[in-house]
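Enquirer: Need coordinates for the below:
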Amino acid sequence: MSDRPNVYAGVPLDRAAHRRKNEDWLKEAWRAPSTRLLPVWRSRSFVTGPADAVRAVLVPVDPGLDAVPIFLGLLTEGEQAGAAIFAIDLPGEESPESLPPLAGLGRFEDLRAVGPLMPEGEAAFCAYARGMAWWNARHRFCGVCGAPAASAEAGHVRVCTDPACATHHFPRTDPAVIMLVHDGADRMVLGRQKQFPPGVHSVLAGFVEPGESLEEAVAREVLEEVGLTVTDVRYRSAQPWPFPSSLMLGFTARATSFDIATDQDELESARWFDRAYLRDHTPSDDFRLARRDSIAHRLIREWIAEG
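Expert: You can find the predicted model right below:
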């Protein structure tokens, strides 16, 4: 498991960032027969297939799809390796599946629902496209002066249109730490937020604050949420989490105090769980672990396997 990318990571693309400023190359790529589009609609991904075998749909460029393209990169795998991939956002359409270029090809689904059911590379495509579409849609105006901001560099920059300002804005990723707290032996902490589905328990998490290291964020969040002090903070892996714009940075940490004091503003409950119980439990409405496409699930499973 340690060598496998987290779900939504490992996108099989050469991002080809040097191409983003080359308008001639971008125009040529847009006209190439091999170029494919990854449509997004109201943060939903365009997919096909049965519920247990969902696939992303890449469609040919078509003038009937009127949207500002976002260059994602060049495919690095499969028969279409080398083909350019663009994302397009269609938020104003009421029934995008009925547009002639898309009709009969698929449907728009919430990536959080279908991502775990998709091949890893395709889920990563959709996450990348969703994140870029979300950022562009929410940064249509300059955050400095309020003037309209125009898309530039193939959707990876937005530039204030007021010449007196001309501020360049770049896609935002919010770093968040997510940490499995253990006692150095066979117990770990799991908590529940009020908005979790029934029975779901997960590890602790929180956003990194300005002027704070990742290790400091882990220690602060654990202390704030469950009143425990920790040491031996160790990085495990990371996961893009475009819901809407986070990067989840996974850690383990060893507790140096053990009496949990739950912050009720953050968590509904939190307690210690034995490794044997987590290994042998049967998921139910009363108790189940974090969703399997999350880094939280991976952290828990790795810790169980190490015991």
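Enquirer: can we go C-alpha only for contacts and neighbour counts from here?
Expert: Noted.
Enquirer: and the residue nearest the centre of the chain, how far is that from His18?
Expert: Computing the C-alpha centroid of the chain and ranking residues by Cα atoms, centre = their mean puts Trp241 first, at 1.9 Å. In this structure, Trp241 and His18 are 25 Å apart, going by Cα to Cα, to the nearest Å.
Enquirer: Is the closest residue in space to the residue nearest to the centre of the chain that isn't next to it in sequence within a helix or a strand, and which one?
Expert: Distances taken as Cα to Cα, 6 or more residues apart in numbering put Leu247 closest to Trp241, at 5.5 Å, once the chain neighbours are dropped. Per DSSP states H and E: Leu247 is located in strand 246-255.
Enquirer: Equivalent analysis for Ser34, please.
Expert: Ser34 belongs to no helix or strand, assigned by DSSP H and E.
Enquirer: show me where the stretch 201-307 of the chain has helices.
Expert: 214-226, 275-280, 295-306 (DSSP state H, counting those that start in this stretch).
Enquirer: counting contacts, what elements does the shortest one pack onto?
Expert: When you say that, I think you mean helix 275-280. Helix 275-280 sits against helix 295-306, with contacts defined as 3 or more Cα pairs under 8 Å, 6 or more residues apart in numbering; DSSP states H and E.
Enquirer: quick one: contacts of stretch 81-93?
Expert: If you take Cα atoms under 8 Å, 6 or more residues apart in numbering as the criterion, stretch 81-93 is touched by 29-30, 34-42, 66-76, 96, 129, 133.
Enquirer: Any of those residues buried? List them.
Expert: Buried subset of those (neighbour count, 16 or more other Cα atoms under 10 Å): 29-30, 34-42, 68-76, 96, 129, 133.
Enquirer: Also this sequence, please, to line up against the first:
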Amino acid sequence: MNSWDRSRLNFYAGGRLDRAGLRRRDHDWIERLLANPQTRLVPVWRQQSFVLQTDMPHVATLLREAASDLIRGAQEVALLGLEGDPDSGTAYFALEISSLETPETHPLLKEAGHFADIRSVGPLLGQEEGQLLAYARGLMHWHNRHRFCGVCGSPTRSEDAGHQRRCTNSACNTVHFPRTDPAVIMAVTDGERILLGRQANWPPGMRSVLAGFVEPGESLEEAVAREVKEEVGIEVEDVRYHSSQPWPFPASIMLGFNARALSTEIRLSPDEIAEAAWYTRDQLRASPENETFRLPRRDSIARRLVEDWIAEKN
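Expert: Got it, this is the predicted structure:
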């Protein structure tokens, strides 16, 4: 399987919406989409996503026809994309409604679903549903954090159907784009074992592969080698790309790699990792998945890296 196929299988990736990037500046077209009674709205409230809880959680979207008051009161409205034909398909818009103090009392919201942290339901959602919620959450988070210009401090305004913000100070006029922070995450192995660690603030028993943010002036492969050396004191080589995963919690893209360890002695950096150890495939297959030992959460690329490594010898 190539990296493209692997990435499309990761949670929060693989969405089918046409993001319509070339038409976002067509204001008349955007207005027609937003006026269409069949347009679907994806509300976000204080970084929580709108879901319908039955036997399993599902995305709860709102028909634009019934949500005029929510649109009028929204802090931000942004086009997510189109499903189907560009001129006759269904449009999806993210709706930032954090100004509502108690959304559960709104008649439409009360009847249609409830708000939840996507990370609490993500592994139970269908992949396309998870991607839609993650996309909306990430875009709304960026708007909330960039209402003022980072260059001159003046207010910014939304443009490009919610995909850029411009400084309102004509002397500055800086354009700001949605921010995504690149982070490398890597399965470090010595052939028959994989290196897993844990941070002190993680849920009891959880172990995961190592990860860290890319620094300025650094290649992805260099970031892999640096993070592993800093966290556990191990040199690596043969750094190979695996796949990527959007991780808008709040604004990251996880870039997955495999790497081969040149040594096995672990020297922990106490500021980075609470503990780390080498594990065989048999040990991981026998994981009790409880407070004594558990693998990474199922919606993470960390879990995918571990499971793919286990499957190599099957």
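Enquirer: I'd like the distance between the corresponding residue of the second structure for the residue nearest to Trp241 of the first structure and Val239 of the second structure.
Expert: Counting by TM-score structural alignment, Leu247 of the first structure lines up with Ile253 in the second structure. According to Cα to Cα, Ile253 of the second structure and Val239 of the second structure sit 18 Å apart.
Enquirer: who's in contact with stretch 212-229 of the first structure?
Expert: By Cα under 8 Å, 6+ apart, the list of residues contacting stretch 212-229 of the first structure reads 177-179, 204-209, 230-231, 233, 251, 253, 255-263, 266-267, 270.
Enquirer: how about the strands in the stretch 101-250 of the first structure?
Expert: Assigned by DSSP state E, counting those that start in this stretch, the stretch 101-250 of the first structure shows strands spanning 107-110, 149-152, 157-160, 168-169, 174-182, 187-192, 200-201, 204-207, 230-241, 246-255.
Enquirer: quick one: contacts for Leu289 of the first structure?
Expert: Counting by Cα under 8 Å, 6+ apart, the residues that Leu289 of the first structure touches are Val200, His201, Ser202, Pro283, His297.
Enquirer: Mind filtering the residues you listed down to those shared with the second structure?
Expert: Comparing those with the second structure on both residues aligned by TM-score structural alignment, their matches' Cα atoms under 8 Å, the contacts found in both are Val200, His201, Ser202, Pro283, His297.
Enquirer: Check those residues against Val11 of the first structure and report the nearest one.
Expert: Taking Cα to Cα as the measure, Val11 of the first structure sits nearest to His297 out of those, at 20.2 Å.
Enquirer: right, and Leu299 of the first structure touches Gly250 too?
Expert: Yes - here Leu299 of the first structure reaches Gly250: they are 7.3 Å apart, a contact under Cα atoms under 8 Å.
Enquirer: quick one: common contacting residues for the two?
Expert: Met179, Arg236.
Enquirer: Which one's more surrounded, these two?
Expert: Gly250 (23 against 20; other Cα atoms under 10 Å).
Enquirer: List the residues that contact the more buried one.
Expert: Val177, Ile178, Met179, Tyr235, Arg236, Ser237, Ala238, Gln239, Ile295, Ala296, Leu299.
Enquirer: could you redo the last one with a cut-off of 10 Å?
Expert: Contacts of Gly250 of the first structure were listed using Cα atoms under 10 Å, 6 or more residues apart in numbering, and they are 176-180, 205, 214, 218, 234-239, 295-296, 298-299.
Enquirer: are any of the kept ones among the contacts of Leu289 of the first structure buried, and which?
Expert: Val200, His201, Ser202, His297.
Enquirer: His163 of the second structure - how many residues pack around it?
Expert: 20.
Enquirer: cool, Cys126 of the first structure as well?
Expert: Residues near Cys126 of the first structure, counting by other Cα under 10 Å: 28.
Enquirer: which residue in the second structure lines up with it?
Expert: By TM-score structural alignment, Cys126 of the first structure lines up with Leu133.
Enquirer: swap in Trp30 of the first structure?
Expert: With TM-score structural alignment as the criterion, Trp30 of the first structure pairs with Leu34.
Enquirer: show me what contacts the most far-flung residue of the second structure relative to its centre?
Expert: Each residue of the second structure has a distance to the centre, and by Cα atoms, centre = their mean the biggest one is for Ala171: 34.8 Å. Listed by Cα under 10 Å, 6+ apart, the contact set of Ala171 of the second structure reads Cys152.
Enquirer: which residue in the first structure lines up with it?
Expert: Match for Ala171 of the second structure (TM-score structural alignment): Ala164.
Enquirer: Could you measure from that match over to Gln193 of the first structure?
Expert: 46 Å.
Enquirer: ditto for Arg20 of the first structure
Expert: Arg20 of the first structure is 41 Å from Gln193 of the first structure, by Cα to Cα.
Enquirer: More neighbours: which of those two?
Expert: Comparing Arg20 of the first structure with Gln193 by neighbour count (other Cα under 10 Å), the higher total belongs to Arg20, at 20 against 17.
Enquirer: okay, stretch 294-301 of the first structure sits on what stretch of the second structure?
Expert: Counting by TM-score structural alignment, stretch 294-301 of the first structure corresponds to 300-307 in the second structure.
Enquirer: Can you point out the buried residues in the matching stretch?
Expert: Ser300, Ile301, Ala302, Arg303, Arg304, Leu305, Val306.
Enquirer: Stretch 225-234 of the second structure now?
Expert: Under 16+ other Cα under 10 Å, the buried positions of stretch 225-234 of the second structure are Ala225, Arg226, Glu227, Val228, Lys229, Glu230, Glu231, Val232, Gly233, Ile234.
Enquirer: Where does it end up in the first structure?
Expert: Using TM-score structural alignment, stretch 225-234 of the second structure pairs with 219-228 in the first structure.
Enquirer: Also stretch 197-214 of the second structure?
Expert: By TM-score structural alignment, stretch 197-214 of the second structure lines up with residues 191-208 in the first structure.
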